[in-house]
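Student: Sharing a model that was predicted from the sequence below.
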Amino acid sequence: MKTFRKIAFTLLIIFIVLSAGGYVYFDKKFTPPPNTLIVSGISENIPVKWVADGDNLYSALLLPVRLKGISQVFYMQLDTGSPTTVFYTNSLQSIHEKISPKSNLKNIFSSFKLNKMEVSSSGFQLINHGDSADTENPEAVNIIGTIGNDLLEKRIIILNFKDHTCSFTDRIDEKGFSGFEFKKRKILLPAKIGNEKLKLMFDSGTSGYELITNKESWDQYRLSNSHIKSEKGNSWGNTLSIKSSAAHQKIEMGSSILKLSEVTYIEGTSKMQNFLMKSSGMKGMLGNKIFINHILILDCKREKFMIKESEVKHSK
C-alpha cells in the first residue's frame, strides 16, 4: 500500500513538474519511461478487493491477477498515482523459490492476467518492496505489485465503486463525457467547489482519502467545530502529521456532483513544497473514497471521463 512518504513525494514531483520555474529541468527528469506494455483482450467486472486499515474500509484497492504457470491468485494495487506498472522484488523472489524454483524467473513474471485480459512486457520495472508471499494458504492476500497508468494508456477503465468491480475495455460510448488533462501519465480532473475552479489529481493510491489539499483550503472546506483525526507519517526523515476533518461540501466534476464529507491535509511539508503547490495550479489529490457509490470511467488516451450512478453500456 502507498505510504505517506510516497504520498508526500508524489505531491512534490507533481508540484515541481507543473510549476513554471522548474519546468525545463523537471519536465525531462520526471517524464515517465516509454510504455512497454503489450495488452491483449478486454476484461469485464473484475472483482475489487478492498484493504481495510482500522476504521478506514478503503485503504487500498486491489485487483486479482494470475501469473504464467501458477494457479494461485495474487493481487496488485491499482495506483493511478504511479505512471508505471511495477512488481515487488521481495514478493516475486519468494514466489519463485516456493512455487517454481526451477523455472526462469523472467518467464514467470513477463506477463500477468486480469481475468481474460493479458498484460505483458519485455521488462517490467522491479522495486525493492513487498513481503514474502504466503503460498501455502489459498486465501492469502499476497500483494505482488502495482498497476500504474501505463495500462490506462492502453485501455479505458471503468471503476464501478457501486458494485465493487473494475473493467478494462477498448471501446465505449463517450456521449456526455468531459475532458481532463493527462500529463506525465497523471490524471488531472477539473472540479469546482462553490465558485472556485480546481484541478485535482486522481490518485487511487491514496485510496481511503476523499480530498487531500493544502491548509488554506482545508480550513475553508472543513466543518469548523468538527473532530480532527490525526495520523503520523514520515517523508525522508521529516515527520508528517496527516489531519482529516469532516466537511459538508459539493464537488462538481463534469456533469456530476459528489458529496465531500471529509477533507485532509499534510502538515510538515517544506516551504518549497507549499510554494510549488500554490504556483502549480493543482489544488489537491482525490482518492477512491470520494467516488464510493459511483462509477468512474477514464479514457486516458482521449482524455475523456465521466462519473455515473447508473449502468455503463459498452459500444458494439
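Tutor: That came through fine.
Student: Please count neighbours and contacts with C-alpha atoms only from this point.
Tutor: Noted.
Student: Show me what the biggest helix by length in the chain packs onto, helices and strands only.
Tutor: Secondary structure of the chain per DSSP state H: the longest helix is helix 4-18. Here helix 4-18 touches helix 23-29, strand 228-235, helix 271-280, going by 3 or more C-alpha pairs under 8 Å, 6 or more residues apart in numbering; DSSP states H and E.
Student: adding another structure so you can compare the two:
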Amino acid sequence: MLRILSWAKALFTVAVLGLAAPALAQSPQSAPQLALRNDGREFGFLWQAARFGDRTEPHAALIVPVRIEGAPKTLYMQFDLGAPSTVLMKDKLDSLTERLPGLAAGADGAVNRLVFSMGEVRAEAANVRVVQGGSSGGIAWDEPDRIDIIGTVGADLLRGRVLVIDYPRNRIFVGPAAPEGLVGAGQSIPFIFTPRGVILTGMVIDGEAKNIMLDTGSSAFALLTSHEDWLAKTNGGAGETSFPVNSWGRTLTAHVAPSGSVARFGDTTVPLGEVAYMEGVDAAQANAMRASGMGGMTGNKLFVDRILVLDAANATYAVVVPRP
C-alpha cells in the first residue's frame, strides 16, 4: 500500500491537528528509535510510478530495497518521513512469518524485533507497529523480480542523524554528519521536527517566506497549497488538469496547473513547474491551515534534480545543486 496520495491526507493533518502549533514543534522523542550499524554510508532507492486519471507520475513513491536474513528475495519499503516510525503491513508480515516465525507479532500486535539491511546499512527496529495493507496480498516468493513493498521506513531513520537524499543519483546517505564540503557556509536553514512530520522553514516563493510541510511519502506534486494561492501562482489556473483522488475513504479532486513560480532555499532556486490544490476540503479545515501559518506541502517531486540534506541533530536543512 503506497502512500502516494499522502499529500491529501497531510492537508487534513495540518488543518485538524494543528501541525505547526508550538506544542508539537519539538523533536518527537516518543516514537521508537531505529538503531543502525555501519552508518556513515549510502544506500540506493527506486522510484515507483502511478497513474492519476490520465496522468502518469513516474516519481509517485520512493522505495528502498531491503534484505531480511532468511528471506530468499529482495523486498522493499517506502521511505516516508510522514510516518513517525518504521511499520510493517499485515498481509506482507503474514507471508514473512510463514518462513520466519520469529517475526510474528506479539499479543500487543507489534513485532518485537525487526532486523533488515539497506545496502551496507544494517537497521534494527523494536516494537514495530503492524498496519493493514489493503488488498495487495502476500509476498510473491516465486516471482523474484516482483516488487513487494512490505512496509515503511519512517522518521525514526532521521531522528538524531543526518540524511542526504541525492535525488539525481537515487542514493540516500545516513550518518552522524553530512559528507564534508557538501553544505556550504550559510546554506543551512532551520527546520521543525514534529511527531507528525518535518516542516521546512524559510522557503521563499515569489518573494514570500513560507513554512512548508515535507512528506517524502508523497511525490505527486511539487507544491500543494490553497485555492487562492494556486490561482495566484498559475495565472488563474491556465492549462489546468483535474482528476479524482481518494484520501482515506473520501473523494477529493486534485487541480493541477503549470506555474512559473520559483522556490528559493537560501542561495538555491528550484522551479515549481506546477502547483496543485485540493477541492473538497471544507472551509473550516482550509481556514485552520491558513491560521496555522503553514504555506502548503511539498514532497519528493520538487527536489528530483537537487540534493536535500536533513540534519536532525542540528534541526537544519539545505537544498544543494549537484556538482557536474
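Tutor: Alright, I've got the coordinates. Here the structure is a predicted model, which means the values were calculated and not measured.
Student: And the TM-score between them?
Tutor: The TM-score (TM-score structural alignment, normalised by the length of the first structure) is 0.87; 304 aligned residues with a C-alpha RMSD of 2.6 Å.
Student: hang on, the earlier thing: give the buried residues for the longest helix of the first structure.
Tutor: Residues 4-9, 11-18 are the ones in helix 4-18 of the first structure that count as buried (16 or more other C-alpha atoms under 10 Å).
Student: cool, stretch 223-231 of the first structure as well?
Tutor: residue 223.
Student: cool, stretch 231-246 of the first structure as well?
Tutor: Those would be 233, 234, 235, 240, 241, 242, 243, 244, 245, 246, for stretch 231-246 of the first structure by 16+ other C-alpha under 10 Å.
Student: Can you show me the helices along the stretch 101-250 of the first structure?
Tutor: For the stretch 101-250 of the first structure, applying DSSP state H, counting those that start in this stretch gives helices covering 105-108, 149-152, 215-221.
Student: among those helices, which is the most enclosed?
Tutor: Ranked by mean neighbour count, the helices of the stretch 101-250 of the first structure are led by helix 149-152 with a mean of 22 (mean count of other C-alpha atoms under 10 Å).
Student: By how much does it deviate from the second structure on average?
Tutor: Compared with the second structure after the fit, helix 149-152 of the first structure shows a mean deviation of 1.0 Å (mean C-alpha distance after the TM-score superposition for the first structure).
Student: Residue 29 of the first structure: which of the helices of the stretch 101-250 of the first structure is closest?
Tutor: Relative to residue 29 of the first structure, the nearest member of these by C-alpha to C-alpha is helix 149-152, separated by 17.7 Å.
Student: What range does the closest one cover in the second structure?
Tutor: Here helix 149-152 of the first structure aligns to the second structure at residues 155-158, judged by TM-score structural alignment.
Student: roughly how far is that stretch from the heart of the chain?
Tutor: 11 Å (C-alpha atoms, centre = their mean, to the nearest Å).
Student: How about stretch 128-141 of the second structure?
Tutor: 19 Å.
Student: For it, measure first residue to last.
Tutor: Taking C-alpha to C-alpha, to the nearest Å, stretch 128-141 of the second structure runs 23 Å from one end to the other.
Student: what's the closest of the buried residues of helix 4-18 of the first structure to residue 98 of the first structure?
Tutor: Lowest distance from residue 98 of the first structure to the buried residues of helix 4-18 of the first structure (C-alpha to C-alpha) belongs to residue 6, with 30.0 Å.
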